[in-house]
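Participant: task: produce atomic coordinates for the following.
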Amino acid sequence: MPKTPVFREEPVSFVRRSGRMSEAQDRAFGDLAPQYLLNVPRGLASTSVHADARLNPAAEYGRDAPLFVEIGSGQGHAIISAATSRPGDDFLAIEVFRAGLARTMLDADKAGVRNLRLIEANAPEVLASYLPEGAAAEVWIFFPDPWHKTRHTKRRLVRAGFGDTAARALEDGGLLRLATDWEDYALQMREVLDAEPNFERAFDGEWAERFEGRIMTAFERKGIAKGRDIRDLVYRRKSRA
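Facilitator: Alright, predicted model coming up:
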C-alpha cells in the first residue's frame, strides 16, 4: 500500500488568522453546522484530516448523485448558486476560514439549499484520503490565493504533485476546473497540469472558455476592475484502465 501523504510536512496554501465573527455568524455554527458542516476527525492540526477518516457521500447526502467539490469556497457565492440551480447534484465546499463557512451556511439556509455540505479542512488532505477514490464528478478551484511574492509561491495550491492528488478524487472522465486573475499563476497551473499523466486538456487554444457555471462574484469583478485578465483552465481525468 502506498504511504499516506503527510501534508503537514509541506507548506499549506493558507494562513489562518483569527478574526471576530458577527453574532449571526456565531449563531450559524451553533444552529446550522449540524445540517451543513461535516464533523471531520482531525490529524495533526485543527484543519487537518485524520488519515483513517473516510466520507460516505451516499450516507451523508441520503442518495447517490454526482458530487461537485469546490476548493476555497470563500463565502459560498459560487457553490450556493450551483446547488440552488442544480438540485439533482450534490455539492461539497472546502474552506478553512470560519467566517466564510458561517456566511455560506447562513446564505444556504436562507436559500433552502439541502444538497450542500461544508468541510473545514486543508483541501489536499480531503482529496487524498477523506473522499472515496473517484467520488467527484468535478473539482473546482476558482481564484485560489496567488501567493504572488516570489518567496511565497511554494504555498500555492496548484504546484507539482497536486495533479496526482486531484486525480485520485475524480472519477474517470471527471473535470478539474480552475480560474485565476494572476497570469503567472495561470501559467504555472497550465504547466503543472499539462505534465500530469492522469490529466488531458479539455479545451482548445491557449486558455479555456469562461466556465458558464461560475457566477460572476465581487471577487472576480474586482480583478477585472484592476485590469487583470481572468484565465480559465479545464482538464479531464484520464481513464484508470
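
Participant: for the rest of this, base every contact and every neighbour count on C-alpha atoms.
Facilitator: Noted.

Participant: the top helix by length along the chain packs against which elements?
Facilitator: Determined from DSSP state H, the single longest helix within the chain is helix 98-111. The contact analysis (3 or more C-alpha pairs under 8 Å, 6 or more residues apart in numbering; DSSP states H and E) places helix 98-111 against helix 23-31, helix 77-85, strand 116-120.

Participant: out of the ones you listed, which one sits most buried?
Facilitator: strand 116-120 (a mean of 23; mean count of other C-alpha atoms under 10 Å).

Participant: who are the packing partners of that strand?
Facilitator: helix 33-36, strand 90-95, helix 98-111.

Participant: which of the residues in the next helix or strand after that strand are buried?
Facilitator: Using DSSP states H and E, the helix or strand that follows strand 116-120 in sequence is helix 123-125. Within helix 123-125, the residues scored as buried using 16 or more other C-alpha atoms under 10 Å are 123-125.

Participant: who does helix 123-125 touch, helix- and strand-wise?
Facilitator: Against helix 123-125 (3+ C-alpha pairs under 8 Å, 6+ apart) you get helix 162-169.

Participant: now the helix or strand that the helix it packs on is followed by against helix 162-169, angle please.
Facilitator: Tracing the chain C-terminally past helix 162-169 and defining elements by DSSP H and E, one meets strand 170-180 next. Inter-element angle recorded for strand 170-180 and helix 162-169: 140 degrees (by axes from the mean of the first three to the mean of the last three C-alpha atoms, to 10 degrees).

Participant: which parts of the following helix or strand past strand 170-180 are buried?
Facilitator: Once the chain leaves strand 170-180, the next helix or strand it forms, by DSSP H and E, is helix 183-194. Across helix 183-194, burial judged by 16+ other C-alpha under 10 Å covers 185-186, 189-190, 192-193.

Participant: just checking, what packs against helix 183-194?
Facilitator: strand 199-201, strand 231-237.

Participant: please redo it, this time with the cut-off set to 10 Å
Facilitator: Counting contacts by 3 or more C-alpha pairs under 10 Å, 6 or more residues apart in numbering; DSSP states H and E, helix 183-194 packs against helix 162-169, strand 170-180, strand 199-201, strand 231-237.

Participant: here is a second sequence; please produce its structure as well for comparison:
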Amino acid sequence: MASAALHAIANPSIRDYVSDAEWQARVDLAAAYRLCDRYGMSDMIYTHISARVPDEPNAFLINSHGLLFDEMTASSLLKVDMDGNVLTKPLENHGLHPAGFVIHSALYIARPDIGAAMHTHTTAGLAIASLKCGLLPLTQMAHRFIDHVAYHDFSGPERDPGEREKLAADLGDKKVAILRNHGLLSVGPTVAEAFNYMYGLERACQAQAAAMACNTELNILPDDVVEKSTAMYAPGAIRRYGLLEWEGLLRKLDRLDPSYRD
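Facilitator: Coordinates of the predicted model:
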C-alpha cells in the first residue's frame, strides 16, 4: 500500500469541506481513474476523466495534472469552473491541464445531460482513430456503438477554448466519439456509465485492430444482421450499461487498494 502512504502525506482529505454530493462524485471519479489504469486505458498523466459537481452544475472535477491514474484519490481532484478557474487548492506543481479543460468544459457547457466524460489515448483507440474507415461493425461489441458514434477531425491538441463549439457540435447527442488521429471519448449521465461506454468502445477497437492485423479476409456481416443487432442496442432498448456493474467494480477496488476513497 505504498500509494496509500503517499496520499496520507501529500494529500490530506477534504471530506469535511465539500458537500455529500460532491464527495460522492469525487469517490466515483477517483475510482474511474484507478479502473482506467487497471484495465490498461491510462497514458501516464496525459489523458483525463471528469465529473460534473452535482450541486454545482457550472463546475466539474478533473485530475491534478502530474498524478498518475493509480495515485488518484477523491481529495486530489481539482474543482474547476467553465472559465478555467481552479476552485480548490491544487497540489504543489500539479495544476490544470489545458487540453483537459478545453475538452471537458466544451462537453458540460453544451450538454446539461452529461454528468461525466472520459478521454483516452490507447493503442487500439489511436489505431482505429487513424483509419479512414473508423469503427466497423465487425463484432457484437462494435454493434453497440456503430450507429451511435460521432467523429471529430484533428486540428492539433485541443488547447484553444475556441475549439469547444466544434467539438460539442461534432459530438451532438452521441455518447461516444472517435477523435480522428487522437483517441476516444465517452460521456454519460454518471461516472459509471461514461466508464462503461469507454470500456466497451475500447474493446470494440481492440478487436477490430487485432482482426485487421491478421492479414486475412474479414467476415463481413450482412447488412440485415448488423441492422437487427444494432437495433438491440438502441437507446431505451436495453438497461443502462454501467450501473449494474459499478458496485462490483468498486468492491474490486476496495479489495485491491481502497485509498482512492481518501
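
Participant: need the TM-score from the superposition.
Facilitator: For this chain pair, the superposition-based TM-score is 0.29 by TM-score structural alignment, normalised by the length of structure 1; 125 aligned residues with a C-alpha RMSD of 6.2 Å.

Participant: among the buried residues of helix 183-194 of structure 1, which two are most distant?
Facilitator: 185 and 193 (12.1 Å; C-alpha to C-alpha).

Participant: just checking, what packs against whichever strand or helix holds residue 251 of structure 2?
Facilitator: In the assignment (DSSP H and E), residue 251 of structure 2 maps to helix 243-256. Taking 3+ C-alpha pairs under 10 Å, 6+ apart as contact, the helices and strands that helix 243-256 of structure 2 lies on are helix 20-38, helix 191-212.

Participant: can you map out the helices along structure 2?
Facilitator: Using DSSP H, the helices of structure 2 run over 2-10, 20-38, 98-110, 123-129, 140-143, 164-171, 191-212, 223-231, 243-256.

Participant: for these, which one sits closest to residue 60 of structure 2?
Facilitator: helix 98-110 (8.0 Å).

Participant: just give me the neighbour total for the residue nearest to residue 29 of structure 1 when sequence neighbours are not counted.
Facilitator: Nearest-residue entry for residue 29 of structure 1: residue 102, 6.5 Å, with adjacent residues in sequence omitted and distances by C-alpha to C-alpha, 6 or more residues apart in numbering. Residue 102 of structure 1 has 28 neighbours, counted by other C-alpha atoms under 10 Å.

Participant: equivalent analysis for residue 60 of structure 1, please.
Facilitator: Residues within reach of residue 60 of structure 1, counting by other C-alpha under 10 Å, total 12.

Participant: can you check residue 224 of structure 2 too?
Facilitator: The number of residues packed near residue 224 of structure 2 is 9, by other C-alpha under 10 Å.

Participant: distance of it from residue 230 of structure 2?
Facilitator: Distance, residue 224 of structure 2 to residue 230 of structure 2, using C-alpha to C-alpha, to the nearest Å: 10 Å.

Participant: what's the burial count for residue 174 of structure 1?
Facilitator: 22.

Participant: ok, it touching residue 69?
Facilitator: No - using C-alpha atoms under 10 Å, residue 174 of structure 1 is not in contact with residue 69; the gap is 11.3 Å.

Participant: overlap in contacts of the two?
Facilitator: 135-139 (C-alpha atoms under 10 Å, 6 or more residues apart in numbering).

Participant: ok, residue 119 of structure 1 touching residue 100?
Facilitator: No - between residue 119 of structure 1 and residue 100 there is no contact under C-alpha under 10 Å: 11.4 Å.

Participant: mind listing what residue 169 of structure 2 touches?
Facilitator: Taking C-alpha under 10 Å, 6+ apart as the test, what residue 169 of structure 2 contacts is 106-107, 110, 150, 152.

Participant: out of these, which is nearest to residue 201 of structure 2?
Facilitator: residue 150 (12.0 Å).

Participant: and the nearest residue to the closest one once chain neighbours are set aside, how many neighbours does it have?
Facilitator: The shortest distance from residue 150 of structure 2 to any non-neighbouring residue, by C-alpha to C-alpha, 6+ apart, is to residue 177 (4.4 Å). Counted with other C-alpha under 10 Å, residues neighbouring residue 177 of structure 2 total 25.

Participant: same question for residue 69 of structure 1.
Facilitator: Around residue 69 of structure 1 there are 26 residues (other C-alpha under 10 Å).

Participant: so who does it touch?
Facilitator: 79, 90-94, 116-118, 127, 135-141, 169-170, 176.

Participant: can you count the residues close to residue 138 of structure 1?
Facilitator: With other C-alpha under 10 Å as criterion, residue 138 of structure 1 counts 24.

Participant: is it correct that it is in contact with residue 67?
Facilitator: Yes - counting by C-alpha under 10 Å, residue 67 is a contact partner of residue 138 of structure 1 at 7.1 Å.

Participant: any shared contact partners between those two?
Facilitator: Looking at what touches both residue 138 of structure 1 and residue 67 (by C-alpha under 10 Å, 6+ apart), the common residues are 91, 170-171.

Participant: got a markdown table for these, with distance to residue 25 of structure 1 and neighbour count too?
Facilitator: Compiled in a markdown table, those are given as follows (distance: C-alpha to C-alpha, whole Å; neighbours: other C-alpha atoms under 10 Å):
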| residue | distance to residue 25 of structure 1 | neighbour count |
| --- | --- | --- |
| 91 | 21 | 24 |
| 170 | 32 | 27 |
| 171 | 35 | 22 |
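
Participant: out of these, which is nearest to residue 201 of structure 1?
Facilitator: residue 170 (14.9 Å).

Participant: do you know how far the closest one is from residue 137 of structure 1?
Facilitator: In terms of C-alpha to C-alpha, residue 170 of structure 1 sits 6 Å off from residue 137 of structure 1.

Participant: ok, which stretches of the stretch 51-200 of structure 2 are strands?
Facilitator: 56-62, 78-81, 116-120, 149-152, 176-179, 183-188 (DSSP state E, counting those that start in this stretch).

Participant: show me what the fourth one is packed up against.
Facilitator: Taking 3+ C-alpha pairs under 10 Å, 6+ apart as contact, the helices and strands that strand 149-152 of structure 2 lies on are helix 164-171, strand 176-179, strand 183-188.

Participant: good, wrapping up.
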